[in-house]
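1. here is a sequence with its predicted model. Questions after.
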Amino acid sequence: MPRRLLLLAASLALLAGCATAPRPAATTAGACPACPVCPAPGAAPVCPPAGAQLPPPPAAKPLQPARWEDLPGWGEDDLGAAWPAFLQSCKGLVGKKEWPLWRPACDEAQALGSKPDNGSLRRFFESRFQPYLLTNPEGTVEGMITGYYEPLLKGSRKPTGPGRYAVLGVPDDLLTIDLSELYPDLKNYRLRGRLLGNKVVPYWSRAELMAREDSLKARTLLWVDDPIELFFLQIQGSGRVRLPDGSIVRLGYADQNGHPYQSIGRVLIERGELKPEQASMQGIQAWARANPAKVNDLLNANPSYVFFRELDLPASEGPIGALGVPLTPERSIAIDPRSTPLGAPVFLAASHPNSSKPLRRLVLAQDTGGAIKGVVRADYFWGYGAEAGALAGRMKQTGQMWVLLPPGLGPR
């Protein structure tokens, strides 16, 4: 074997797991202790030099084939509660590039009707889909499951009285650049910026936008009476605003300024203002009420800013998620679309907020979020109102996820 190939074989084998073993003493030809690699029968073992810096092992594949019996609680879940959300996913997938792979399952779903029995639904999913265990790059299979909801704020159409914090629509000078036609691997990425002469530069950060708020009055949709509530509206991505006459305005995510999301809870912990166990949504709100003079500085520590649009939706429907369909309380989740396809069924195995009570059920990947990054990562939609907000604010659980994919959409 040529020397270069011999060294390559040795290096690859070392990457497989012997880099941390001590360098052994000389051995008889052909003997193979724990660390050395035997490139050929009878050849001397090859060991890494003492203190050698080796490359990290390759990342684990994000989707690992699984069996239905691997899904804890799959046989006990009320699949009928997830069925309306699945039918909504089918509507959102029509026209997408992957639609031909989803269509056979969605056509059969339509034929089953709106209220099939649980046995029929279980046979449907087990015959039409293959489960895959979502796996982090380092090979772990657990991740963080948080919660979100649709809040209710008080506001007005004019900046009178207490309603003086602007809810902004998309500014005219915001550029959103989609690179997917040129670079298909970047289909889940968007560039945001603005023109400065003939150059595209980053768009204004939150602090810069607040300093320029007067120039953005033409894009103001509403004024609300609480800056911290407006901030959490941006984190949730949708909400409702009650006007002085009692009418309700529905708001939904329209765009974002392109800056990365920074957790203000983490900022408060780093500044010594809160302990980690206090940094829930409710804890941050309480801190803001007690420290009104520090609120703007805290909010500006997060450079990300979300712009909204008004939605014409019935009060009974959930907000519109990234898939373009209404979210279903307790059956829709936000995911990172780089690893979990939008619209896909996902079996979630976690626990209820601040509890060991199991939360194991079929949900649908119908939304995304600036803070939802990673393979085993989800934001669980609790619904609308104060009770949903209380649950969402306390939820920071560990969980596992299995994505269900039709033939042809799994890893190759």
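-> That came through fine.

2. every contact and neighbour count from this point should use C-alpha atoms.
-> OK.

3. pretty sure A344 sits against P406.
-> No: counting by CA atoms under 8 Å, A344 does not reach P406; the two are 9.1 Å apart.

4. L5 and L14, how far apart?
-> Counting by CA to CA, to the nearest Å, the gap between L5 and L14 amounts to 14 Å.

5. the more surrounded of these two?
-> Remark: of L5 and L14, L14 carries more neighbours, 22 against 11, as counted by other CA atoms under 10 Å.

6. and the more buried one, that's in a helix?
-> Yes: membership of L14 in a helix is supported by DSSP: H, G, I helix; E, B strand; the rest coil.

7. okay, one more to line up with it:
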Amino acid sequence: MTQIVLTFFSVVFSAVLAMTQAANAESEVSYAILGFEDLDGWDKDDHAAALTVFRNTCRDMKDPDWTSLCNLASEAGNARQFFELFFRPVQITNGTDGLFTGYFEPELDGAPYKSDRYRYPIYKMPSEARSQRPWLTRRDILTSGVMDNRGLEITWVDDAVELFFLQIQGSGRVRYPDGSYIRVGYGGANGHSYRSIGQEMVRRGIYSPHQVSAQVIKSWVRRNPVEGQELLFHNQSYVFFREVSEVPSHKGPLGAMNRSITTMRSIAVDPDFTPLGAPVWIEKSGKNPLRRLMIAQDTGSAIKGAQRADIFIGTGDKAGQIAGRIKDPGRLVVLMPIQRAYALLPEAVQ
């Protein structure tokens, strides 16, 4: 009986603690309405380019205030005037510093059929992996033969390491020998938690934290194929794909709004703070400062917080190299419809 009582109070205490932490997190969120003159570099941006990207996804925003603005956007002639007339810049903070990173769409070399060169399959998700959570680990999927002779291969690529990083990104293009492409997108996962290979290399003493990057990991795995395979098995998570044939190869991959995202105009955000589809002014510091109006069209598991964003750099190796170097401070300011912006403020301020 004593154990039951103690267990009961432990559960109650945990629940109260969780509610208190949630309330504290909520109380940390603050909103400040700015003027467009407060946005560094606003007058120098290409507002027409941002408006074009905004139009691509605003029709999927269902709230009436966004819907009416989307209708106006379709007829707007002066892009800068449109944003300044119908929006107000809102800086949302929740107690964390601003952080910008970059992401990209990998491009792999592949073929529709297996050969000596193209021998690493990109798999569709098997039905049992959807019902069993978690399903098999990465090691089991690749070594047990469970995927063989089932027609689950979407296509074949020539590099197992690039395939591993394709799974981390979640989508990519495969270039065929004849110059054509197919695009694959996230199709599900085996249910195991992602484990960082970079952190594991640091833990094993292979590299120091400041030395680890995607390129460093790839080079090390290729130089040490046996140990490298074991290192990749450390990440038990395995991502499956689907062919995204509805997106032409010259357009960007699908974002969280199921629309193509645009190089250097789309960002991934935390939708708990920033509405998907909203225009967002970013002021990224660092080696290559960036002042630009972006559109929040994507999300990511590591993108958490009101002042956190991931910039879509583009497709291919060069974009990947640029994206991998971005880890910069700064701030982001969300452009909200006027009434919605003022509704965020405490009553005493309005």
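-> Good, I have the coordinates. Here the structure is a predicted model, which means the values were calculated and not measured.

8. ok, which stretches of structure 2 are helices?
-> Ranges of helices in structure 2, per DSSP state H, are 2-27, 47-58, 64-73, 79-86, 127-131, 138-143, 160-169, 197-203, 214-223, 225-233, 317-324, 338-343.

9. mind checking which of the ones you listed is nearest D38 of structure 2?
-> Ranking those by their distance to D38 of structure 2 (criterion: CA to CA) puts helix 79-86 first, at 12.4 Å.

10. counterpart of the closest one in structure 1, which residues?
-> Alignment of helix 79-86 of structure 2 against structure 1: residues 121-128, by TM-score structural alignment.

11. with structure 2 overlaid, report how far the matching stretch is off on average.
-> Its aligned residues in structure 2 lie a mean 2.3 Å from stretch 121-128 of structure 1 after superposition (mean CA distance after the TM-score superposition for structure 1).

12. mind listing what's buried along that stretch?
-> Of all the residues in stretch 121-128 of structure 1, those buried under the rule 16 or more other CA atoms under 10 Å are 121-122, 125, 128.

13. got it, and stretch 130-138 of structure 2?
-> 135-138.

14. same question for stretch 91-102 of structure 2.
-> 91-94, 98-102.

15. stretch 24-32 of structure 2 too?
-> For stretch 24-32 of structure 2, the neighbour count (16+ other CA under 10 Å) marks S30 as buried.

16. centre of the chain to it, how far?
-> In this view, stretch 24-32 of structure 2 has its centroid 24 Å away from the chain centroid, taken as CA atoms, centre = their mean, to the nearest Å.

17. could you do stretch 379-398 of structure 1 as well?
-> Computed by CA atoms, centre = their mean, the separation of stretch 379-398 of structure 1 from the middle of its chain amounts to 15 Å.

18. which bit of structure 2 covers that stretch?
-> Mapping stretch 379-398 of structure 1 onto structure 2 (TM-score structural alignment) gives residues 310-329.

19. just want the most central residue of structure 2.
-> G300 (3.3 Å; CA atoms, centre = their mean).

20. show me the contacts for the corresponding residue of structure 1 for it.
-> In structure 1, the residue matched to G300 of structure 2 (TM-score structural alignment) is G369. G369 of structure 1 is in contact with 237, 334-336, counting by CA atoms under 8 Å, 6 or more residues apart in numbering.
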